[in-house]
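K.L.:
kindly generate the corresponding structure for this input.
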Amino acid sequence: MKEVKRIAYLVRPTEGGIRAHVLALLSQIDRSRFEPVLICPPTVSLFHEAEKIGIQVLPLDIVGEINPRRDFRCVVQLRRILKRIRPNIFHMHSAKAGLIGRIATFGISPRPRLVLTEHVFIFDERTGRLKRVMMALTERLLARATDRIVTVSEALRHELLVEMGINPRKVITIHNGIIFQPLVHVAKPGKLVGTVSRLAPQKGVDHFLRAAALVCKRVPGTRFVIIGDGPYRTQLESLANSLGISERVEFMGYRTDAIGMVRTFDVFVLASTRESFGLTLVEALSQQIPVVASRTGGITEIVDGETTGLLAEPGNAEDMADNICRLLEDPALAASLAARGCDFVRSQFSAERMAQETQNMYEELLS
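P.N.:
So this is what the prediction gives:
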């Protein structure tokens, strides 16, 4: 009988795409071949969700931001855990988990195979040159001790190779995958355009609101919904008021039933100015909701601008409004794009496919 290999997963505090990715992976992993152990903060929902599906979960006081004192204690605690459970593979998710995790494994014997999955772009327009150089140098050094680095899109892989200078033989792309909900058609309550997004500057919700103001003039009666929360909410609510559309826009905050709300949309919009993948696009398209998204990052690996959805230039509210109106005013086009988009994402971005590619990587590393 073949030996079951233990895979330890390290996750920092997260409630967004990383949480969904890890939970989907854990739910699909073949437990006749691999024994998953999740290491994460006990305060996040992933801790309890993983327990519910029978995953062994170990608590770790890891924080999202750089905090030297707490990070040092975390490294010490993590080393004790790894020495006790002795995983065959140690799979870290996100740059912060990768930093803590790889430092913690120095000198451990036997050393597990190290895998890091990067979920988001490392740099943005606010990252200064000196910080870029230091971050790139640190990652190149840590990459030497890493057996495989996984990116969730080709766009993110390109950043690691070109801007970080990582050895291309170590970096592979395994696209994100989701556990698809049943395709359900619901009655549409008038013309409704919405987005699901963290309310942070790079998500471009301010551009969505400016586009909404333009759509209101061309397609009277259209309403808008924003699902999600974040540090930018107060500013966005003020912007909606200054644009004169506050009565047309509903800020719904974080919702556990977001997919049910998305089913009522006539158009789904993702206005990010920088996006490594775009998991919410996959979720919307999987419900045959036509989409308009920014032509940036990993989004173009989901939406091609012609057959699976429409693309607008990042930060261009006029272009985004034109595309939203095009779908609202042409139901046949909207239905065609939604149907083809649904077929595409359900064939390409399933959790089963993601898990199989990940397990193939594990087998290769252990051979």
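
K.L.:
only C-alpha atoms for contact and neighbour calcs from this point on.
P.N.:
Fine.

K.L.:
state the helix or strand in which residue 335 lies.
P.N.:
Using DSSP states H and E, residue 335 sits in helix 331-348.

K.L.:
what sits up against that helix?
P.N.:
With contact meaning C-alpha atoms under 8 Å, 6 or more residues apart in numbering, helix 331-348 is reached by 180, 282, 285-291, 302-303, 306-309, 327-328.

K.L.:
burial check on residue 310, number of neighbours?
P.N.:
Residue 310 has 23 neighbouring residues, counting by other C-alpha atoms under 10 Å.

K.L.:
before we go on, could you also do this sequence so I can check it against the first one:
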Amino acid sequence: MKVLLTATVQSHICQFHKPLVEVLHKHGCEVHVAARDNLAEKNGLKLDFVEKVYDIPFARSPKSKDNIQAYKELKNIINKEKYDVIHCNTPMGGIVTRLAAKQARKQGTKVYYTAHGFHFYKGAPKKNWIVFYPIEKYFSRMTDKLITITKEDYHLASQKFHCKVERIHGVGVDENRYHSVLQEEQMEIRKQFGFTDGQKIILCVGELLPNKNQQMIIHAMQKIVKKYPDAQLLLAGNGSEKENLENLIKSLRLTENIKMLGYVTNLQEYQKIADVSVSCSKREGLPLNIVEAMLSGTPVVASVNRGHRELIQNGKNGFLIDVNDCERIADKVLKILTDKQLYGEIQKNANTYAQAYTFRNVKKELEVVYFKS
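P.N.:
Next up, the predicted model:
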């Protein structure tokens, strides 16, 4: 069987679809990728685990003329290669691919589309429903299988769309990288990074963008350091808000308590030593950083949005706080840090829940999608 994976950019395939490729290779499939080459700007990501890669000029903007060229090039590739399955991802990658595959589908090629979180959902802006819902519903007619990663998307698509709908637990998190460690190893990693054994470490992972809303936890640190003067907030990620956040940290006189790590490739090491993981995003699809924390034994306090609601059962395996409620997020972080019994219960429940989102389980679900359903 020959399979083509498409997305707007090649980094998407590198970051999210290696488990799928491993499943396909296990079954003897040949796998090709068609996407725009953006790997030079992605800290050494390599697309070296597939048989063939096509650089296609997809653009994220639906207004870009590059997508017309992408359609033409992709159609020629599809006609030449004669794929058994074409599996598309990302909004524009999905639209352009399904248009280019229209004729091939009539000749027996199966077309799959993974929706990594619809733009329309409970609580989404009305314009999202007006614009995006009709488009996704229309293109479902050009789809043999729609793969969803959230319960909400699955139920909506199953009821309203014109194709078979499957649900998997996201793209998977590597359980061999993200797992809890014994106290001795944790102490050794802390020592290597320059932290003391008793120092409270709070980790916030995400690009430094307005949507990620790191200023919420920065403000909350004012209250946290009153109880734990040497507490450290670690901000992992790069982005356009870096200077604004640095200025905020200085204005609140928190430079000794907040460290900006930038883009890190050993994030699992920071998860192993963190006491609490926080996320303050205004919007999320299905955030991997929450699953990574859960698997690492790090209790999570997060803002209320659809992605966090999908993963966190408030009070059982983590805590949910209204966006920009800095007082309350500080209170919950302090509660977790001071209540050992609660800490242990959250750890246990979170780890159990997160097992469904591991590479191991997601690969089983992909096997069903491709070979058993």
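
K.L.:
I'd like to know which of the contacts of helix 331-348 of the first structure are part of helices.
P.N.:
282, 285, 327, 328 (DSSP state H).

K.L.:
which residue is the nearest non-sequential neighbour of the second one?
P.N.:
Looking back up the chat, that one is residue 285 of the first structure. Residue nearest to residue 285 of the first structure in three dimensions, not counting chain neighbours: residue 342, with 4.9 Å by C-alpha to C-alpha, 6 or more residues apart in numbering.

K.L.:
and residue 191 of the second structure, how close does it get to residue 184 of the second structure?
P.N.:
To residue 184 of the second structure, residue 191 of the second structure is 11 Å away according to C-alpha to C-alpha, to the nearest Å.

K.L.:
thinking again about what came up before, between the ones in helices among the contacts of helix 331-348 of the first structure, which sits nearest residue 295 of the first structure?
P.N.:
Taking C-alpha to C-alpha as the measure, residue 295 of the first structure lies nearest residue 282 of those, at 15.3 Å.

K.L.:
which element is the counterpart of residue 224 of the first structure in the second structure on?
P.N.:
Alignment note: residue 224 of the first structure maps to residue 233 in the second structure; criterion TM-score structural alignment. In the assignment (DSSP H and E), residue 233 of the second structure maps to strand 232-236.

K.L.:
again with residue 203 of the second structure
P.N.:
With elements taken from DSSP H and E, the one containing residue 203 of the second structure is strand 201-205.

K.L.:
so that strand corresponds to what in the first structure?
P.N.:
Using TM-score structural alignment, strand 201-205 of the second structure pairs with 192-196 in the first structure.

K.L.:
next one: that stretch to chain centre, how far?
P.N.:
Distance of stretch 192-196 of the first structure from the chain centroid (C-alpha atoms, centre = their mean, to the nearest Å) equals 18 Å.

K.L.:
returning to that earlier point: quick check: angle from the strand holding residue 233 of the second structure to strand 201-205?
P.N.:
Interaxial angle of strand 232-236 of the second structure relative to strand 201-205 (axes from the mean of the first three to the mean of the last three C-alpha atoms, to 10 degrees): 20 degrees.

K.L.:
neighbouring contacts of strand 232-236 of the second structure?
P.N.:
Contact with strand 232-236 of the second structure is made by 199-207, 221, 256-264, as judged by C-alpha under 8 Å, 6+ apart.

K.L.:
now do the buried residues in the helix or strand just after the helix holding residue 335 of the first structure.
P.N.:
Sequence order places helix 351-366 as the next helix or strand after helix 331-348 of the first structure, per DSSP H and E. Buried residues in helix 351-366 of the first structure, counted by 16 or more other C-alpha atoms under 10 Å: 351, 352, 353, 354, 355, 356, 358, 359, 361, 362.

K.L.:
for stretch 44-62 of the second structure, same thing?
P.N.:
47, 50, 53, 54, 55, 56, 57, 58, 59, 60.

K.L.:
could you do stretch 264-271 of the second structure as well?
P.N.:
Result for stretch 264-271 of the second structure [16+ other C-alpha under 10 Å]: buried residues 268, 269, 270, 271.

K.L.:
the first one contacts residue 176, correct?
P.N.:
No: with contacts defined as C-alpha atoms under 8 Å, residue 268 of the second structure does not count as touching residue 176, sitting 9.8 Å away.

K.L.:
which element is the residue lying closest to residue 99 of the first structure once chain neighbours are set aside on?
P.N.:
In space, residue 99 of the first structure comes closest to residue 142 once its chain neighbours are excluded; the distance is 7.8 Å by C-alpha to C-alpha, 6+ apart. Element membership of residue 142 of the first structure [criterion: DSSP H and E] is helix 129-143.

K.L.:
if we can go back for a sec, now the strand holding residue 233 of the second structure on the first structure. Mean distance?
P.N.:
Superposing on the first structure places strand 232-236 of the second structure at an average distance of 0.6 Å from its equivalents, by mean C-alpha distance after the TM-score superposition for the first structure.

K.L.:
buried stuff in that strand?
P.N.:
The neighbour-count check on strand 232-236 of the second structure (16+ other C-alpha under 10 Å) flags 232, 233, 234, 235, 236 as buried.

K.L.:
now the two most distant members of these.
P.N.:
It's 232 and 236 that sit farthest apart of those, by C-alpha to C-alpha, at 12.6 Å.

K.L.:
the helix or strand following the strand holding residue 233 of the second structure aligns to what range in the first structure?
P.N.:
Using DSSP H and E, the helix or strand that follows strand 232-236 of the second structure in sequence is helix 242-251. Per TM-score structural alignment, the counterpart of helix 242-251 of the second structure in the first structure is residues 233-242.

K.L.:
same question for stretch 298-307 of the second structure.
P.N.:
So stretch 298-307 of the second structure sits over residues 289-298 in the first structure, by TM-score structural alignment.

K.L.:
what's the burial count for the closest residue to residue 245 of the second structure other than its chain neighbours?
P.N.:
Nearest non-adjacent residue to residue 245 of the second structure, counting by C-alpha to C-alpha, 6+ apart: residue 215, 6.7 Å away. Around residue 215 of the second structure there are 20 other residues, counting by other C-alpha under 10 Å.
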